[in-house]
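> sequence isn't available, so here's the structure alone:
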């Protein structure tokens, strides 16, 4: 059974400008912004502007474009945050841990010996998110 895309999910609201975000990157097809409940310093999200529930229903051409942006943002996050690695996570449906039903990729900078924080629902302060975003935006600009 296929579940319809809900145009009132939080990411759709961010795309429409109804909810603010700390934007990192935007083009005609994609938006990247800081995760407000980061599991590590520099945790960001990459989403398509097209409304699709997850990888199971996103059109292949949108997914192709999206994954190229994920790679670009992963490189910038690793460089900008001075990370040793980067974790890319993408969930599909509740049984797999998906909680926001707009396809998105988590890009999480990683350091040896530092575990991910739980996704607790505790929001980071905006100054910290902006500081991390500034580092990632600088890395994006240097790579342009």
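The structure has been received and is ready for your questions. Keep in mind the model is a prediction, meaning the values are calculated, not measured. Numbers count the residues shown, from 1 in each chain.

> from here on, contacts and neighbour counts on C-alpha atoms
Noted.

> now do residue 136 against residue 115, distance only.
21 Å (CA to CA, to the nearest Å).

> more neighbours, those two?
The neighbour comparison of residue 136 against residue 115 (other CA atoms under 10 Å) goes to residue 136, with 27 against 10.

> list the buried residues of the strand or helix carrying that one.
Assigned by DSSP states H and E, residue 136 belongs to helix 126-143. The neighbour-count check on helix 126-143 (16 or more other CA atoms under 10 Å) flags 129, 130, 132, 133, 134, 135, 136, 137, 138, 139, 140 as buried.

> helices or strands next to it in the packing?
strand 23-26, helix 60-81 (3 or more CA pairs under 8 Å, 6 or more residues apart in numbering; DSSP states H and E).

> now tabulate those in JSON lines and tack on distance to residue 13 and mean neighbour count.
Below are those laid out as JSON lines (distance: least, CA to CA, whole Å; neighbours: other CA atoms under 10 Å):
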{"stretch": "strand 23-26", "distance to residue 13": "14", "mean neighbour count": "18"}
{"stretch": "helix 60-81", "distance to residue 13": "19", "mean neighbour count": "18"}
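
> would you list these in TSV and tack on distance to residue 51?
Conversion of the helices and strands packed on helix 126-143 to TSV gives the following (distance: least, CA to CA, whole Å):
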stretch	distance to residue 51
strand 23-26	16
helix 60-81	10
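
> before we go on, here's another structure to hold up against the first:
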């Protein structure tokens, strides 16, 4: 069984900070930062790509509300909002979830973006349109 489904069904305890009939949000047990929160749909979806649009939208509405609360309560300077899709992108639990990770100006956990040389942007654009 999916660990997040078990958490949503209250079979496994969590530090829940938000719950409604469709969504649950709880503190990550292996946080990257204090306040690292996971927002999940209670209905099982393997990833963002599989989540029904209305449910996906509600997950992000809740994430937005909680991001505002995190900023206010923790006085952080920013928040990472991310969702990993598939193992190559770092998805370790195959249940759609959104990470909210508080960030501070001096922390060292910023996601680094690096230049990728030799991209044929025209070819890529055609493939993606």
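Good, I have the coordinates. If you're wondering where the values come from, they're calculated on a predicted model, not measured in any experiment.

> TM-score for these two?
Scored against TM-score structural alignment, normalised by the length of the second structure, the superposed chains reach a TM-score of 0.82; 110 aligned residues with a CA RMSD of 1.2 Å.

> and stretch 17-32 of the second structure, which stretch of the first structure?
The aligned range for stretch 17-32 of the second structure in the first structure is 24-39, by TM-score structural alignment.

> mind putting the buried residues of helix 126-143 of the first structure into CSV with distance to residue 105 of the first structure?
Formatted as CSV, the buried residues of helix 126-143 of the first structure follow (distance: CA to CA, whole Å):
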residue, distance to residue 105 of the first structure
129, 18
130, 20
132, 18
133, 17
134, 20
135, 20
136, 16
137, 18
138, 21
139, 19
140, 18
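
> ok, of the residues you listed, which one's closest to residue 60 of the first structure?
Closest approach to residue 60 of the first structure among those (CA to CA): residue 140, at 25.6 Å.

> nearest spatial neighbour of the closest one, skipping sequence neighbours?
When the adjacent residues along the chain are set aside, residue 140 of the first structure lies closest to residue 76, with 5.3 Å between them (CA to CA, 6 or more residues apart in numbering).

> could you do residue 12 of the second structure as well?
Per CA to CA, 6+ apart, closest to residue 12 of the second structure is residue 6, 5.7 Å.

> which residues touch the residue nearest to residue 140 of the first structure?
Each residue near residue 76 of the first structure by CA atoms under 8 Å, 6 or more residues apart in numbering is listed here: 136, 137, 139, 140, 143.

> can you do 7 Å?
Applying CA atoms under 7 Å, 6 or more residues apart in numbering to residue 76 of the first structure gives the contacts 136, 139, 140.

> what residue of the second structure takes the place of the last one?
Right, the one you point to is residue 140 of the first structure. Aligned partner of residue 140 of the first structure by TM-score structural alignment: none.

> in the second structure, what residue corresponds to the residue nearest to residue 140 of the first structure?
So, by TM-score structural alignment, residue 76 of the first structure is matched to residue 69.

> distance of its match from residue 91 of the second structure?
Counting by CA to CA, the gap from residue 69 of the second structure to residue 91 of the second structure is 25 Å.

> can you check residue 110 of the second structure too?
18 Å.

> neighbour-wise, which of those two wins?
Neighbour totals were compared for residue 110 of the second structure and residue 91, and residue 91 leads with 16 against 11 (other CA under 10 Å).

> alignment lookup: the more buried one to the first structure.
So, by TM-score structural alignment, residue 91 of the second structure is matched to residue 98.
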